[in-house]
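> below are the sequence and a predicted model; questions follow.
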Amino acid sequence: MDIGHLIGLVLIFYAIKLWGDQNTTHSFKLKKLSETDQLTGLYTRRHFDQQLTNILSTPSDELKFSILLINIDNFKSINKEYTQAAGDFVLQRFANKLKDFVRQTDVIARWGGEEFIILLHNSNNTIAKQVAEAIRTKTELLCIEYNQDIINFTVSIGAASYESELKDDQVIDKAEKYLLAAKAAGKNQVDVER
């Protein structure tokens, strides 16, 4: 083999490696985009569902977790009074605040619109209520400045804890039931499974 062929082979191998590295980087970026809500930077609903399915598929007699379903009260009025851009800003700031209330092992996602969901690992109703109340009271005190306006808002939260006989969607359904009860009770409330 002459030197020209050898250089040609080296260049081909280099090009293949470079293409593989770029493809891996591109795949990683696409995966991150599919898992992350573009506006808030939190996980998407789809990714949250996958995480919950993974947790429930791991056999364990000691599996304990809670679900918090959070809704920003009267969010449409924020959009109406301050503009949709202000509403988006509120969602972003609130999403960042939510991260302060959970551990790195917990999972936070934007559930849809102005709803968020949190999976609290190794949790029960008592812990879920404490975390939910902390989120509710801190949100009530939160002042978000947007274009020289101060936007205040509250949240309603429903919480439910996993029991071994429940399916994954049933624990979320229970949390939603308690969220609806919190909103019906006048909003700015936490309702937890008793």
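Structure received.

> from here on, contacts and neighbour counts on C-alpha atoms
OK.

> give me the number of residues near the nearest residue to Gln84 once chain neighbours are set aside?
Nearest non-adjacent residue to Gln84, counting by Cα to Cα, 6 or more residues apart in numbering: Ile78, 7.8 Å away. The burial metric for Ile78, expressed as a neighbour count using other Cα atoms under 10 Å, is 19.

> immediately after the helix or strand containing Ile78, which helix or strand?
Element membership of Ile78, judged by DSSP states H and E, is helix 75-82. Counting by DSSP H and E, the next helix or strand C-terminal to helix 75-82 is helix 84-98.

> list the buried residues of the following helix or strand past that next one.
Counting by DSSP H and E, the next helix or strand C-terminal to helix 84-98 is strand 107-112. Across strand 107-112, burial judged by 16 or more other Cα atoms under 10 Å covers 107-111.

> check what contacts strand 107-112 and list those residues.
37, 40, 42-45, 48, 98-99, 116-120 (Cα atoms under 8 Å, 6 or more residues apart in numbering).

> next up, a second structure to put side by side with the first:
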Amino acid sequence: MIKRKFMYAFILLSLSIVLVVNYYSSLESLWMLILIPAVTTVILCPTWKAAITVGFSSFILMVITEFVFHRVQPSFRDAVHLMITGAVEWIIFMTASFFQIRTAKMIAELGNLALTDPLTKIYNRRYLDWNLEKSSLFPNKEQSMTLILFDIDYFKAINDTFGHNAGDMVLKKVCRVVKEIIRESDIFVRTGGEEFLIFLQDCSLEQGIKLAERIRKTVEETDFVYKDKRIYVTISVGVSKYSKEKDLKEFTEKADQALYQAKETGRNKVVVI
């Protein structure tokens, strides 16, 4: 946040200096200095919408300053020089913007890859550990929060009987089923091989239990077919409610105990602790 505030201040200061210098100077090439605040803006907001807006705004600002507010009206020759300077500035700016936007996109994609499970395309354990360590998983801990922890019953038997490709199909389809049920604000994480976790922010325990039961029932009723062979898939679910007196690690351990009970007492059920 401090870094962004500094960059905003730098943009305003450098833009002010560029306007003052070019208002009192008759040297058109000094308008190249406007690249400093323009490129800094794109670094701060690396999108093509921002780049095009800043590029056109810089050109219009240059024209207005020279032809409307300048103390000495430029000659035709000066106007030509100004247009050439503007064109060169535009080319340099758009080139710099292209590389900055592409770099920012690549960094974002690498970040997503590091925090996303490549098979199911949901968050992975690294994402969970990173946020638990920072205690930033939920910015508002005053809200009610519920945790659902579930795993696929007898998943090893599915792999052994139908093969690992069938297992991968089951994992991906279970995730699609769950994603269609939960809200966009809910955080869905693959924590292990066949184990998954869902953080429900602003969700009471009663609502969480209903959602967990809906997920369990939907998975049980979903057709899982691999090479014309139907695979019967169920899940065991543990549910716990977050308490302000406990940290998020205790929160997850409580749900893990509930999941263990669900598996030990028959599987394909929801247990609440």
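Ah, there it is. All figures in this text were calculated on a predicted structure; none of them were measured in a lab.

> what's the TM-score here?
Overlay of the two chains. TM-score (TM-score structural alignment, normalised by the length of the first structure): 0.88; 189 aligned residues with a Cα RMSD of 2.1 Å.

> picking up where we left off before, export the buried residues of strand 107-112 of the first structure to CSV and tack on distance to Phe65 of the first structure?
Output for the buried residues of strand 107-112 of the first structure, formatted as CSV (distance: Cα to Cα, whole Å):
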residue, distance to Phe65 of the first structure
Val107, 11
Ile108, 13
Ala109, 16
Arg110, 18
Trp111, 18
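
> now do Ile7 of the first structure against Trp19 of the first structure, distance only.
18 Å (Cα to Cα, to the nearest Å).

> I misspoke; the intended subject was Glu35 of the first structure.
Taking Cα to Cα, one finds Glu35 of the first structure at 24 Å from Trp19 of the first structure.

> more neighbours, those two?
Glu35 (19 against 12).

> excluding chain neighbours, what is closest to the equivalent of the more buried one over in the second structure?
Under the alignment (TM-score structural alignment), Glu35 of the first structure pairs with Leu115 of the second structure. Once flanking residues are discounted, Leu115 of the second structure sits nearest to Tyr127: 4.9 Å by Cα to Cα, 6+ apart.

> so what's the residue count around that neighbour?
20.

> cool, the one 3 residues further on as well?
Under the neighbour criterion other Cα under 10 Å, Trp130 of the second structure is assigned a count of 13.

> so it: helix, strand or coil?
Following DSSP: H, G, I helix; E, B strand; the rest coil, the label given to Trp130 of the second structure is helix.

> kindly report the same for Lys187 of the first structure.
Going by three-state DSSP: Lys187 of the first structure is coil.

> quick check: closest non-adjacent residue to it.
Per Cα to Cα, 6+ apart, closest to Lys187 of the first structure is Ser156, 5.5 Å.

> show me what counts as buried in the biggest helix by length in the first structure.
For the first structure, the longest helix by residue count, based on DSSP state H, is helix 3-35. Of all the residues in helix 3-35 of the first structure, those buried under the rule 16+ other Cα under 10 Å are Glu35.

> centre-most residue in the second structure?
Asn112 (7.3 Å; Cα atoms, centre = their mean).

> residues contacting Leu166 of the first structure?
No residues are in contact with Leu166 of the first structure under the rule Cα under 8 Å, 6+ apart.

> residue in the second structure matching it?
Under TM-score structural alignment, Leu166 of the first structure pairs with Lys246 in the second structure.

> which of the three states applies to its match?
coil.

> and for Ile70 of the first structure?
strand.

> find the nearest non-adjacent residue to it, please.
Ile157 (4.5 Å).

> am I right that Phe199 of the second structure falls within a strand?
Yes: assessed by three-state DSSP, Phe199 of the second structure belongs to a strand.

> what about the alignment partner in the first structure of it, how many residues close to it?
Matched by TM-score structural alignment, Phe199 of the second structure corresponds to Leu119 in the first structure. Residues lying near Leu119 of the first structure (other Cα under 10 Å) number 24.

> how close does Leu119 of the first structure get to Asp49 of the first structure?
Distance from Leu119 of the first structure to Asp49 of the first structure, by Cα to Cα: 10 Å.

> could you do Arg93 of the first structure as well?
23 Å.

> equivalent analysis for Ile108 of the first structure, please.
Distance from Ile108 of the first structure to Asp49 of the first structure, by Cα to Cα: 11 Å.

> host element of Gly158 of the first structure?
strand 155-161.

> helices and strands around that strand, which ones?
Packing partners of strand 155-161 of the first structure (3 or more Cα pairs under 8 Å, 6 or more residues apart in numbering; DSSP states H and E): strand 65-72, helix 125-141, helix 168-184, strand 190-192.

> so which of these gets nearest Ala86 of the first structure?
For those, proximity to Ala86 of the first structure was assessed by Cα to Cα; strand 65-72 is nearest, at 13.8 Å.

> rewinding a little: ok, so of the buried residues of strand 107-112 of the first structure, who is nearest Gly87 of the first structure?
Of the buried residues of strand 107-112 of the first structure, the one sitting nearest to Gly87 of the first structure (Cα to Cα) turns out to be Arg110, at 14.5 Å.

> what does the closest one correspond to in the second structure?
Arg110 of the first structure maps onto Arg190 in the second structure, by TM-score structural alignment.
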